[in-house]
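Novice: Build me a model from this:
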Amino acid sequence: MLLCDIGNSSASFLDDNKYHSLSLDEFVNFQSEKKVFYISVNDRLKELMKQKAHFVNLEPYFKFDTIYKGLGIDRIAACYTIEDGVVVDVGSAISVDIMSNRMHLGGFILPGIASYRKAYAEISPRLKCELNTQLRLDAFPQRTIDALSYGVFKGICLLIENATHQQKLYFTGGDGQFLANFFEKAIYDKLLVFRGMKKVIEENPQLLH
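Specialist: Coordinates of the predicted model:
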């Protein structure tokens, strides 16, 4: 079974248990002889996807209990196998979604870590630097790189903690493993979105034929 999650900067694949990704430029020319089940948040590729043979859009098959308007299919897929907990997808943006008894209670979106770094650089050349990923958040910073990093990571973590209320935390996405390190009981699952896609296919076995 070949699964594909198309984002705003890349397309990720799960071929049975093998994971790999392509840039969007590479994905445009990607062809497959076997059926590819996909979700996509990339509006620019909508027409292209209609032309790609063997590609099946899973979005219409998700049955998700929420009153949230405009919830992205990537967020739905990430939450789809979670009964209770907070799902944090850390990519080009950071989405935080709260699940209770398989019901989506709502959520919020933050800029991704790279976007914070870019915003600092646009304020002043002196603020253009890599963030300190080894920073401790229990002491006030004493140099600029740490002050920038603290502002980013502490702010993100406090918002997530405020939404958690002792629930389990599930992290996914490219920077998910890093951000999960700031929380004691966080679970990092690189394949969380793909697990949601697999569940939809199990619920709709006719898709395999």
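Novice: CA only for contacts and neighbour counts going forward, please
Specialist: Fine.
Novice: any idea where the helices of the chain begin and end?
Specialist: 24-28, 46-51, 73-79, 113-123, 144-164, 176-180, 192-203 (DSSP state H).
Novice: for the ones you listed, which one sits closest to A11?
Specialist: helix 24-28 (6.4 Å; Cα to Cα).
Novice: Could you check the closest one and say which residues are buried?
Specialist: L24 (16 or more other Cα atoms under 10 Å).
Novice: Now do the end-to-end distance for stretch 172-186.
Specialist: Length of stretch 172-186, first residue to last, Cα to Cα, to the nearest Å: 10 Å.
Novice: quick one more, to check against the first:
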Amino acid sequence: MIRMHSLTVAAALAIAAVPAVAQEHNTGLGKSNFSYSTLGIQLGKVTPDEEIVFLNEVYEDFGAAALNGSFQVADNFVIGAGASAFANEGNRTEITSSSVNLDLYIPVPLGDRVDLIPRIGYVSSEIELCADGLCATEDDSAMSYGLAARIWAVPGSLEISGGFSDTNEAESESVTSIGAALWAGEHHRFALNYDASDSFDAVLLGYSYNW
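Specialist: Below you'll find the predicted structure:
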């Protein structure tokens, strides 16, 4: 099932036009406190609030992985993209959920330690259920948005963060996130993040290279 296709294309075209706009205009918001040109990976676990029972097989948690990257076009314009998935399998069944996203971030510095980061974009997702070698899939797409904050607890060494995200799907659940990261020099970032919604919790460990 595909939804919001025309809006998704419009969002992609709008985001694609940002580099030219950013190069021609200075927003006057000031230089961000963090670098947003980055390439990273995350690994972790997703735990549903309630066990999922599929053909008498019980799923209590799922392994999760994500790849993401972004490019800071200007001080206050960042384009990002990512792909993520979580999955698990039983003796007869398997459940896999995957998604890809494209986003525009506007980092706004608040003083010399804090960035406030509004975000808009779109996400396309798919869930696949398999039993005895037979699989069924359902997919969807939606506009997405969020707001996050990044704070230098110890400048150059320790970062803390938090925020929320949601989509315009009718039954969408907002996701609240908190995290902390250790920096090894200017380029290497090691992060621990916790995400929560009404139906799941996720814990992710991540590494990113920043420039």
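Novice: Mind checking the TM-score on these two?
Specialist: Between these two chains, after superposing, the TM-score reads 0.25 (TM-score structural alignment, normalised by the length of the first structure); 88 aligned residues with a Cα RMSD of 5.7 Å.
Novice: ok, back up a step: could you single out the most deeply buried of the helices of the first structure?
Specialist: The highest mean neighbour count among those, using mean count of other Cα atoms under 10 Å, belongs to helix 73-79: a mean of 23.
Novice: Neighbours of V53 of the second structure, how many?
Specialist: Neighbour count for V53 of the second structure, taken as other Cα atoms under 10 Å: 10.
Novice: Present the helices of the first structure as JSON lines; the columns should include distance to N57 of the first structure.
Specialist: Supplementary listing: these in JSON lines, determined by distance: least, Cα to Cα, whole Å:
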{"stretch": "helix 24-28", "distance to N57 of the first structure": "16"}
{"stretch": "helix 46-51", "distance to N57 of the first structure": "9"}
{"stretch": "helix 73-79", "distance to N57 of the first structure": "11"}
{"stretch": "helix 113-123", "distance to N57 of the first structure": "29"}
{"stretch": "helix 144-164", "distance to N57 of the first structure": "31"}
{"stretch": "helix 176-180", "distance to N57 of the first structure": "26"}
{"stretch": "helix 192-203", "distance to N57 of the first structure": "10"}
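Novice: which one of those lies closest to S95 of the first structure?
Specialist: Nearest to S95 of the first structure among the helices of the first structure is helix 73-79 (7.4 Å), distances taken as Cα to Cα.
Novice: what helices or strands is the closest one leaning on?
Specialist: Applying 3 or more Cα pairs under 8 Å, 6 or more residues apart in numbering; DSSP states H and E, one finds that helix 73-79 of the first structure contacts strand 36-40, strand 85-90, strand 93-100, helix 192-203.
Novice: Of all these, which one comes closest to A121 of the first structure?
Specialist: The nearest among these, by Cα to Cα, is strand 93-100 at 18.0 Å.
Novice: by contact count, what packs against the closest one?
Specialist: Using 3+ Cα pairs under 8 Å, 6+ apart: strand 93-100 of the first structure touches helix 73-79, strand 85-90, strand 103-111, helix 144-164.
Novice: Buried residues, the second one. List them.
Specialist: When neighbours are counted by 16+ other Cα under 10 Å, the buried residues of strand 85-90 of the first structure are found to be 85-90.
Novice: from those residues, which is closest to D74 of the first structure?
Specialist: Nearest to D74 of the first structure among those is D89, at 9.0 Å by Cα to Cα.
Novice: Could you pull up the residues touching that closest one?
Specialist: 75, 78, 95-96, 171-173, 176 (Cα atoms under 8 Å, 6 or more residues apart in numbering).
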